[in-house]
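Student: Prediction below, plus the sequence it came from.
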Amino acid sequence: MLKQGIHLKLGQGLSMTPQLQQAIKMLQLSSLELEQEIQNALESNPLLERREEADYSDADVNQTQTHTDHAPQEGSLSETIPENLSTDSSWEDTYDTEWKPSNPERESTSDYIEKLHTHSEGLTEHLLWQIDLSNLSTIDKKIAHLIVDYINADGLLTESPEQILGALQSELLIEQDDVDVVLHFIQHLDPIGVGATSLGQSLWIQFNFHFPSHPLKRKARSLLEKNLDLLAKRDYKSIKGGVGLNNKQLDVLLGLVRTLDPNPAGRFAQDDVDYIRPDVYAKKVKGRWEVTQNPEAVPAVRINDEYATLVSDGCVNEAAADYIKDNLQQARWFIKSLENRNSTILNVAHAIVERQVAFLQYGDEAMKPMVLRDLAEQLGLHESTISRVTTRKYLHTPRGIYEFKYFFSSHVNTDTGGECSATAIRAMIKKIITSENPRKPYSDNKLTALLNDQGISVARRTVAKYREALAIPSSHDRKVLS
């Protein structure tokens, strides 16, 4: 016989607080988007004000690291948006109320645009980049690549998982579960929610990721996947009846849904003109590589002390005091999010420079293999955090400006037991083709043999893939007739 009863169960779970959501949002913004975000905050919160460069004193901490200073300063990484951030943290009692970047010597905008080594990246490229750097098996990567082919510009899947299985079964011995597992993996890449079959499913994936232990989780799924049309019509009466919500639960659920992104692929829309501003500078000073924050990338903001002192001095009534206190709290959270973003970007850039010193000195052929997990383990961060930091963040080097993710690539084993990065192999292929006889250009088989002679064990199809990625025609099309 079944027994009914009430049972108490203890467990741990991460709740996505508004503060943590804001911090994560800050990380994935480009410097130009961040500037607009700061401007919006300044306009909406009277407790925030911009700090002019002239206000900086010589005592300000210089946001600079060298590649020999591997260990982060105490408290820096432990405070950069940890995956298990406490949901009841009182940030105003823990952190400073002011954040300011350094002011390094920098080149003009025209100088660094001339050295630009990047291009606007689309959603497909961003997903494939994460997939290729993942630990998926070769078969799973083939499945993932085909799934990405069926994801449109809005981030939605245009074919069903069953249709995708049918397209793959002619060349792979797989089952539906194999496709479903890989699809689930893609749906939880950055940005969360792409690869869904509908807007409702995309929102549910985001909800389940951000609020995995929320008591309204099941009702949220019913709302998003089955009753989204009612939400669009604001038919709250039907929602309460259909989903089984009271007024309070509906208000809570609507508040959580508003934090989700109905268009997670939107930030990858291609613009006609891309303006790039480096987030970090890397330069060699007296034989050591220094990594320095670009102050133009993140304007300095601070708390408006005049408003803040009104409450402590008792100069305002209770309603005004509550308004000021609320905005003061929001201002401090905002500043802390900026500080987290700054320190995380700086530490990731420092780790990149530390690992890729050979590239900075000798170029692409000296690029070392590096994947997201390498930096995640080194810095004590989650791979998804590294992915956010390396997307649309730019490093200014003596060789030009590079997106952070340019420094990441998979590896190929060498005959000596070492590893060679895919970037280095592409550079070798380009160098070999540049020096070939135009009347007798090298075939992909010959390029493969030449690389094998240098100890690089690579397949012909991989060489063809890298050649095509470099936009280099086949040997037949490269041949110059006398």
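Tutor: On my side now, so go ahead. Just so we're clear, the structure is a prediction, and the values are computed from it rather than from any experiment.
Student: hey, let's count contacts and neighbours off CA atoms from now on
Tutor: Fine.
Student: Okay, strands next: where are they in the stretch 51-200 of the chain?
Tutor: Ranges of strands within the stretch 51-200 of the chain are 64-66, 98-99, based on DSSP state E, counting those that start in this stretch.
Student: Looking at those, which is nearest to Leu375?
Tutor: strand 64-66 (16.4 Å; C-alpha to C-alpha).
Student: starting at the chain centroid, how far to that closest one?
Tutor: Mean-position distance between strand 64-66 and its chain equals 23 Å (C-alpha atoms, centre = their mean, to the nearest Å).
Student: Check it against this one:
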Amino acid sequence: MKQRLVLNQSLQWKMNQSLYQSIEILQLTGMELYDYMKQVAEENPLIEEVQPIDKELISQFRKTDYSIDEMNTAELTLYDQLKSNLYVLDIKDKSLLPVIIFGIDSLNEDGYIDIAMEEWADYCKVELTTVKRALSYIQLLEPAGIGARDLTECIQLQLKQMNIDAPYISTLMSEDIALLAEENSYQISLNYEITEEKAQKLIESIKLCHPKPGKLLTPTKTEFIIPEASIYKEDTEWKISFFNWSSPAIQINNQYNNQDLKGEAASFVKKKRKEVEMLQQALDYRSSTLEKVIRIIVEKQLPFFETGPKMLKPLTLSELSAQLDLHISTISRAIRQKYVQTVHGVIPLKYFLQREVQKGAGVASIVIKHILKELINLEDKSRPLSDEKIKQLMEERYQIKIARRTIMKYRDELQIPSSVKRKGANNNEK
């Protein structure tokens, strides 16, 4: 048991020494990145200075609200986010829902099932086969790896999403984990009768797996809402300008280059130089990934930048993933807690990812909410608009065809009372 624990730790360290740092840095906001860099600089004498940030410029962004996103759902816990995404699953047996929800509530913060399957079945008073079906649905949710029972299954789920077929991964993780830690593609290819190229691809794919997928959904609160970049129009062209805190520059102390170091001193400097190189690679990866994502968002949501919220288009992580040839989890990490400054205010990148109100409609749900709120704000208070009337106005004025129940659903989400209650409230005020 002890040997396996050591090997698991070795694998995680080896797999993630460079990639995990890239993943961690990719998720950081500009301010979090600056703080992280300062901490690294304190531990590495080769880093002479981290580019200072413009505190005066930051002060203008010191606010904790932004009007354009006030209609978006408030930040949810890991459990709330997973439950709210159950609609994407085609669950025909509705009696299975309580079992699925119990399973979601039984996840730990890392996203792993924290209860024995038999215990889960006992609590829900169902057969073990029912619990297994419920688990299979949970494991279809994003991010990949959610609902795993151990690290091996977590990696298997993520490899499956990457379309990596490796039926031997369980054996590889349990019996030949040292080969993964050493990235020994040659021996893996021999042991599992695959080509060395396929073995190397498998190793690289495992490096992309997140060992704690639940952390990708853990909400964090920020004191400052500070944009990574400014999106503005110059002449007829839309441009993106990144603020200096989005990608801090590091100044290297070169005095060690001219010293004839030996033994432990030479090894120490070599190690610290390697850390600097890995750090720079991680910074470059963060910058390039974030820029790619923002550029495609500007391209896809150009009508929004030109006109405003009513022109926001449906856009999903899957679409961005296909367009950029990046993994969905990479994009999800890149936009986490990231904001951009626009002519319409400081806006979170996740705001630009909106689901379609109904398949084929070509209208983002947030647009419906925006129009709905506007119509009700402008209504005759003595004769409030019914849901049916709002439905008709949307079709007449905006050529948007949606069901009355959808109007009712979004009105409830916006916490707007029905027309009867609005009229009653208006009469009481008189």
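Tutor: Thanks, I have it. The structure presented is a predicted model; accordingly, all values stated were derived computationally and were not measured.
Student: what's the closest of the strands of the stretch 51-200 of structure 1 to Tyr394 of structure 1?
Tutor: Ranking these by proximity to Tyr394 of structure 1 (C-alpha to C-alpha) places strand 64-66 first, at 16.0 Å.
Student: Where in structure 2 does that closest one fall?
Tutor: Under TM-score structural alignment, strand 64-66 of structure 1 corresponds to no residues of structure 2.
Student: List of residues touching that strand?
Tutor: With C-alpha atoms under 8 Å, 6 or more residues apart in numbering as the test, strand 64-66 of structure 1 has contacts from 102, 288-293, 350.
Student: and with 7 Å instead?
Tutor: With C-alpha atoms under 7 Å, 6 or more residues apart in numbering as the test, strand 64-66 of structure 1 has contacts from 288-293, 350.
Student: quick one on the thing from earlier: and the strands of the stretch 51-200 of structure 1 as CSV, adding distance to Glu159 of structure 1 and mean neighbour count?
Tutor: Shown next, in CSV, are the strands of the stretch 51-200 of structure 1 (distance: least, C-alpha to C-alpha, whole Å; neighbours: other C-alpha atoms under 10 Å):
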stretch, distance to Glu159 of structure 1, mean neighbour count
strand 64-66, 48, 20
strand 98-99, 47, 20
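Student: Val194 of structure 1: which of the ones you listed is closest?
Tutor: When these are compared by C-alpha to C-alpha, strand 98-99 sits nearest Val194 of structure 1, at 34.0 Å.
Student: helices or strands up against the closest one?
Tutor: Packing partners of strand 98-99 of structure 1 (3 or more C-alpha pairs under 7 Å, 6 or more residues apart in numbering; DSSP states H and E): strand 301-303, helix 318-355.
Student: will you turn the ones you listed into JSON lines that also has mean neighbour count and distance to Pro369 of structure 1?
Tutor: Supplementary listing: these in JSON lines, determined by neighbours: other C-alpha atoms under 10 Å; distance: least, C-alpha to C-alpha, whole Å:
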{"stretch": "strand 301-303", "mean neighbour count": "21", "distance to Pro369 of structure 1": "38"}
{"stretch": "helix 318-355", "mean neighbour count": "20", "distance to Pro369 of structure 1": "9"}
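Student: And these: which comes nearest Thr109 of structure 1?
Tutor: It's helix 318-355; of these, that one is closest to Thr109 of structure 1 (C-alpha to C-alpha) at 20.4 Å.
Student: What residues in structure 2 pair up with that closest one?
Tutor: Taken onto structure 2 by TM-score structural alignment, helix 318-355 of structure 1 occupies residues 263-300 there.
Student: Wasn't Val252 of structure 1 part of a helix?
Tutor: Yes: with DSSP: H, G, I helix; E, B strand; the rest coil as the criterion, Val252 of structure 1 is located in a helix.
Student: count of residues packed around it?
Tutor: Val252 of structure 1 has 11 neighbours, counted by other C-alpha atoms under 10 Å.
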